[in-house]
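> Give me coordinates for this.
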Amino acid sequence: MANTFKETFTLKGEQLLHKIKELIEEGNVRKITIHDKTGKELMSFPLTIGVVGAVLAPVLAAVGALAALIGECTISVEREEDNQA
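So this is what the prediction gives:
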């Protein structure tokens, strides 16, 4: 059975794209939400198993553009944890 849990990271805009790419590579991320420093949601996107390359290119381009415009931001990461014993 898979459990879902959330993590939150506070980053500067220039760190945002690097962190998003890092999270995608980990593979157990289900959803990423980006908030500005006031808590307003700026962008949210689901990640499903098998999403790679060309499908992610527009999302990463949008994240890169967003990173250039904002100072500090918070990303919430919804992860899936597989607890098979």
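
> From now on I want contacts and neighbour counts done on CA atoms only, so please keep to that.
Will do.

> neighbouring contacts of stretch 63-76?
6-17, 32-37, 39 (CA atoms under 8 Å, 6 or more residues apart in numbering).

> So which of those belong to strands?
Those of those mapping onto strands are 6, 7, 8, 9, 10, 11, 12, 32, 33, 34, 35, 36, per DSSP state E.

> Leaving out the residues flanking it, which one is nearest to the spatially most central residue of the chain?
In the chain, the C-alpha nearest the mean C-alpha coordinate belongs to residue 32, at 3.3 Å (CA atoms, centre = their mean). Spatial nearest neighbour of residue 32, chain neighbours left out: residue 77 (4.8 Å); criterion: CA to CA, 6 or more residues apart in numbering.

> And this one, please, so the two structures can be compared:
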Amino acid sequence: MTARSPNSGFATRPSNAESWIKSPDPASSGAAAADLYTARLTVDITLALRGRIKIAAFQRGVTVADMLRDLLAREFPDADGDRS
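Okay, here's the model as predicted:
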């Protein structure tokens, strides 16, 4: 039987956190500039709060992601006041 390498590459984190962020090539996409630079954000919340968020999004006819993006944009506008 052969021994496995302890660092097989599966679910390993890069040593440099900045290497997690990828910058897209703006010329390769016709999307708006704001859509080119996205990042995933993970937040731990209670099941009850998750349920309330999902219900609110459903009642408003939007996705949870879109609703939370709008909320965060309102709470944390760009330095020049834009909400994009």
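
> so what number do they get for TM-score?
Put the two chains on top of each other and the TM-score (TM-score structural alignment, normalised by the length of the second structure) is 0.26; 38 aligned residues with a CA RMSD of 3.9 Å.

> thinking the residue nearest to residue 32 of the first structure is in contact with residue 31, fair?
Yes. Counting by CA atoms under 8 Å, residue 77 of the first structure touches residue 31, with 6.0 Å between them.

> which one of these two has more residues nearby?
residue 77 (22 against 17; other CA atoms under 10 Å).

> Check which helix or strand that one maps to.
Element membership of residue 77 of the first structure [criterion: DSSP states H and E] is strand 72-82.

> State the distance from the residue nearest to residue 32 of the first structure to residue 4 of the first structure.
Distance of residue 77 of the first structure to residue 4 of the first structure, given as CA to CA, to the nearest Å: 10 Å.

> Repeat that for residue 82 of the first structure.
9 Å.

> do residue 16 of the first structure as well
23 Å.

> that older thread, residues touching the residue nearest to the centre of the first structure, list them.
Applying CA under 8 Å, 6+ apart, the residues contacting residue 32 of the first structure are 44, 45, 46, 47, 75, 76, 77, 78.

> Among those, list the two that are farthest apart in space.
Within these, two members stand farthest from each other by CA to CA: 47 and 75, at 14.2 Å.

> These two: which is more packed in?
Neighbours were counted for residue 47 of the first structure and for residue 75 using other CA under 10 Å; residue 75 has more, 22 against 17.

> which one is the more buried one nearest to, not counting chain neighbours?
Closest to residue 75 of the first structure by CA to CA, 6+ apart is residue 34, at 4.5 Å.
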